[in-house]
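S.K.: Sharing a sequence plus its predicted fold:
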Amino acid sequence: MAFEENSLPLKLRPYACDSNTCIEFKLIREVNDLEDANLSFHPEMTHQIYGENEQIFGYKNLYIQMYYLSCSLDLYLSIKYDDKITPDKADGIEPDDIREPLLNYLPNKFYTNLDRFLMQLKIQPKIQPYGHQLHAYRLSDRTFEIYKADFNCAGFRDFHQRLRTFLIFYIDAASYIDEDDDKWVIYLLYERYLNKSGEQCYGIIGYMTVYLYYAYPDKIRPRISQVLVLPPYQRSGHGKRLLERVYKDFKSESNIVDITAEDPSGEFVSLRDYVTVQLCQTMNIFSVNNLKQSGFTKEMIQKARDEWKITPVQTRRIYEILLLKYTNVHNEDEFKQFRLDIKQRLYQPIKFNKKSHALLQDPAYQALLTDPDKRKAYLEKEFQTVYEYYQEILHSLDKQN
């Protein structure tokens, strides 16, 4: 039922809850984790399940537990509440259905009996990573490993159907990929750890899906579709390492044109900028002398594509970020040259779209074409946005180094 909580009569407001708040996730490694509140995390979004307002009506103190075993991702689902509204108490309004909208996105098999769910803990050490290992790294005395898999790996489809459920809660407009299409490859990120019995286990902490598109005449253009690091492991650099490994995985394959991304979010754009600048900054073509003397060149595009399978548009971003790195912003002439370079690029779409009939009817676009002062103000505003963003990327790179 779609409603605004404040629009409800006072007596009914206790029966309305925020669906993002009432759902609790946990990744369970030990029985004691059930009682550890520090392991809890919540969805960022539930609008695909419970509607645009992300509200559930009809239950007092609603509490939905979705607990996953860290290695197998076996799921335990529990729905609890203190009281349920009845139509006679709510002017004929029925309580919302909690289960059915949720079941549309859950795997076919899950547990509703907690004891049976916890019995699966004993087999977690037997759960091995899917696919083959590409990389391992240490972070804060913990070990993480990256694997590459596809749907031909035994048992992987069932595992993926459990893993993909997180997408709906963390990626806007997410949809499930076609597991029958053999052009999908999946990069899996695990933490290797010892349980309390000293047994080695592999807990999944994130993943990335990549589709191998055909590129004429006999090439492949991989497209990154979905990237997710689970919330307990975010803000630790795992996404950067995962994306970097994808570039390194395709680096030596001669049939790869370049690596693209499907409808990238702002967060992914930042991640890609960080990773690709880091990969390219030691290349001779991006040296300070080359950047300042030659400007942006076709050779840069070709070298970045040959070396790291980076697209031309992304190469331009790398050029601009590194140019800022080597520009003395306190030197008026240097900074002016940098600013003009960026503004020339920002002006290109305006010039290019002169033939667009729809844009020509737009008064704001007309003003950019005909009014120098408005065009100047527009370009300056856009430049400041770009400049501040590039500073953030460089600051992140400096911190990492």
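M.R.: Received it, and whenever you're ready, just let me know what you need.
S.K.: Only C-alpha atoms from now on, for both contacts and neighbour counts.
M.R.: Fine.
S.K.: Which residue is the nearest non-sequential neighbour of residue 80?
M.R.: residue 63 (5.2 Å; C-alpha to C-alpha, 6 or more residues apart in numbering).
S.K.: List the contacts of that neighbour.
M.R.: For residue 63, the contact set (C-alpha atoms under 8 Å, 6 or more residues apart in numbering) comprises 22-24, 79-81.
S.K.: didn't residue 135 look like it was pressed against residue 147?
M.R.: Yes: counting by C-alpha atoms under 8 Å, residue 135 does reach residue 147; the two are 7.2 Å apart.
S.K.: can you pull out the strands in the stretch 201-350 of the chain?
M.R.: Using DSSP state E, counting those that start in this stretch, the strands of the stretch 201-350 of the chain run over residues 219-229, 260-261.
S.K.: Please apply the same query to the stretch 51-200 of the chain.
M.R.: Under the criterion DSSP E, counting those that start in this stretch, the stretch 51-200 of the chain carries strands at the ranges 55-57, 59-60, 63-69, 75-80, 83-84, 132-139, 142-149, 184-194, 200-215.
S.K.: Quickly compare the ones you listed and say which is most buried.
M.R.: Of all the strands of the stretch 51-200 of the chain, strand 55-57 has the most neighbours on average by mean count of other C-alpha atoms under 10 Å, namely a mean of 24.
S.K.: how about the contacts of residue 63 in a markdown table, adding distance to residue 157?
M.R.: Formatted as a markdown table, those follow (distance: C-alpha to C-alpha, whole Å):
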| residue | distance to residue 157 |
| --- | --- |
| 22 | 29 |
| 23 | 25 |
| 24 | 25 |
| 79 | 27 |
| 80 | 30 |
| 81 | 34 |
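S.K.: Out of those, name the two that are farthest from one another.
M.R.: 24 and 81 (13.6 Å; C-alpha to C-alpha).
S.K.: more neighbours, those two?
M.R.: Set residue 24 next to residue 81 and count neighbours by other C-alpha atoms under 10 Å: residue 24 wins out with 18 against 13.
S.K.: Can you tell me the element that one falls in?
M.R.: strand 23-28 (DSSP states H and E).
S.K.: Output the contacting helices and strands for that strand.
M.R.: strand 63-69 (3 or more C-alpha pairs under 8 Å, 6 or more residues apart in numbering; DSSP states H and E).
S.K.: quick check: angle from the strand it packs on to strand 23-28?
M.R.: Put simply, strand 63-69 runs at 20 degrees to strand 23-28, going by axes from the mean of the first three to the mean of the last three C-alpha atoms, to 10 degrees.
S.K.: try this one side by side with the last:
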Amino acid sequence: MYVEEDLLKQYVSDALECLKVKFVNNIDDISSAEPKHKVEFAYQQFGEGETIFGYKNLHLTLCYTEATMFPHLIIEHSGKIENSKQEPDDIYKLMEIEIVKDQKDSFENREIFMEKVKEQINFEPFGTELPTFINDKKTGKKFALFRLDGELTEKQKLYVEHIQSILFTLLKK
């Protein structure tokens, strides 16, 4: 009995340890090792225990396009449990709960995600730019806040939903 329990423990992962988030600005960033950010919460997807069952040495990387906030989940593991009474967790299904409908294609499909990465180069933020709060001369990146006033268009509402989809890993509901 104990041997089986020890074997099963190898297939249980702490979601807070194995799930990382990173922001992608170009296609090369997808496969680069860094930077990755730890998540604060995973119980909304993986239950109160925040555990994932069925995979050995599990690593999850939730990539987001920097500007347009389209997600893509990379799942890596050294083995999937077989011949168990309990099926492995369907990670895509559990995590897509917070994903906006037009984000779902890029979430599972790397080719679609890479297209979204390319498309974001032409993205123009909505609203009125507030004063720039950081201008990083080393990378050439400018960080600014934008304010949306009045009634939002459907496209603007969808963009706000994209941004909100990442909050499930950072904020409690």
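M.R.: Nice, I can see it. No experiment lies behind these values; they were computed from the predicted model shown.
S.K.: What would you report as the TM-score here?
M.R.: TM-score of the superposed chains, computed with TM-score structural alignment, normalised by the length of the second structure, equals 0.81; 163 aligned residues with a C-alpha RMSD of 2.2 Å.
S.K.: rewinding a little: what does the residue nearest to residue 80 of the first structure correspond to in the second structure?
M.R.: Matched by TM-score structural alignment, residue 63 of the first structure corresponds to residue 59 in the second structure.
S.K.: Residue 187 of the first structure matches what in the second structure?
M.R.: So, by TM-score structural alignment, residue 187 of the first structure is left unmatched.
S.K.: Go ahead and confirm residue 187 of the first structure touches residue 211.
M.R.: No: with contact defined as C-alpha under 8 Å, residue 187 of the first structure does not count as touching residue 211 (11.3 Å).
S.K.: Against residue 20 of the first structure, how distant is residue 261 of the first structure?
M.R.: Residue 261 of the first structure sits 28 Å away from residue 20 of the first structure, going by C-alpha to C-alpha, to the nearest Å.
S.K.: Which residue ranges of the second structure form helices?
M.R.: 2-9, 15-18, 27-31, 43-46, 91-95, 104-108, 110-119, 154-165 (DSSP state H).
S.K.: Now render these as a markdown table, adding mean neighbour count and distance to residue 127 of the second structure.
M.R.: A markdown table is the format used below for the helices of the second structure (neighbours: other C-alpha atoms under 10 Å; distance: least, C-alpha to C-alpha, whole Å):
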| stretch | mean neighbour count | distance to residue 127 of the second structure |
| --- | --- | --- |
| helix 2-9 | 10 | 50 |
| helix 15-18 | 19 | 35 |
| helix 27-31 | 15 | 27 |
| helix 43-46 | 18 | 31 |
| helix 91-95 | 14 | 30 |
| helix 104-108 | 19 | 25 |
| helix 110-119 | 17 | 19 |
| helix 154-165 | 15 | 9 |
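S.K.: Could you dump these into a markdown table with distance to residue 81 of the second structure added?
M.R.: Shown next, in a markdown table, are the helices of the second structure (distance: least, C-alpha to C-alpha, whole Å):
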| stretch | distance to residue 81 of the second structure |
| --- | --- |
| helix 2-9 | 8 |
| helix 15-18 | 17 |
| helix 27-31 | 26 |
| helix 43-46 | 18 |
| helix 91-95 | 14 |
| helix 104-108 | 21 |
| helix 110-119 | 24 |
| helix 154-165 | 30 |
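S.K.: how far away is the nearest residue to residue 125 of the first structure once chain neighbours are set aside from residue 399 of the first structure?
M.R.: Nearest residue to residue 125 of the first structure in three dimensions, chain neighbours excluded: residue 201, at 4.7 Å (C-alpha to C-alpha, 6+ apart). Between residue 201 of the first structure and residue 399 of the first structure the computed distance is 32 Å (C-alpha to C-alpha).
S.K.: now swap in residue 97 of the first structure and tell me
M.R.: For residue 97 of the first structure relative to residue 399 of the first structure (C-alpha to C-alpha), the value is 48 Å.
S.K.: Of the two, give the one with the bigger neighbour count.
M.R.: Looking at residue 97 of the first structure and residue 399 with other C-alpha under 10 Å, you find the greater number of neighbours at residue 97, namely 13 against 7.
S.K.: Can you find the partner of the more buried one in the second structure?
M.R.: Residue 97 of the first structure maps onto residue 90 in the second structure, by TM-score structural alignment.
S.K.: OK, contacts around that match?
M.R.: With C-alpha under 8 Å, 6+ apart as the criterion, no residue contacts residue 90 of the second structure.
S.K.: From residue 28 of the second structure, how far out is it?
M.R.: Taking C-alpha to C-alpha, one finds residue 90 of the second structure at 28 Å from residue 28 of the second structure.
S.K.: what does residue 106 of the second structure give?
M.R.: 16 Å.
S.K.: again with residue 151 of the second structure
M.R.: Residue 151 of the second structure is 37 Å from residue 28 of the second structure, by C-alpha to C-alpha.
S.K.: returning to that earlier point: let me have the strands of the stretch 201-350 of the first structure in JSON lines, adding mean neighbour count and distance to residue 303 of the first structure as columns.
M.R.: Shown next, in JSON lines, are the strands of the stretch 201-350 of the first structure (neighbours: other C-alpha under 10 Å; distance: least, C-alpha to C-alpha, whole Å):
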{"stretch": "strand 219-229", "mean neighbour count": "20", "distance to residue 303 of the first structure": "17"}
{"stretch": "strand 260-261", "mean neighbour count": "18", "distance to residue 303 of the first structure": "17"}
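S.K.: Determine the longest helix present in the first structure.
M.R.: helix 372-400.
S.K.: which helices and strands does that one pack with?
M.R.: Against helix 372-400 of the first structure (3+ C-alpha pairs under 8 Å, 6+ apart) you get helix 266-280, helix 312-325, helix 332-352, helix 363-370.
S.K.: closest one to residue 166 of the first structure among those?
M.R.: helix 266-280 (17.2 Å).
S.K.: who touches the closest one?
M.R.: Defining contact as C-alpha under 8 Å, 6+ apart, one finds that helix 266-280 of the first structure is touched by 239-240, 243-244, 286, 304, 308, 310, 314, 317-318, 321-322, 393, 396-397.
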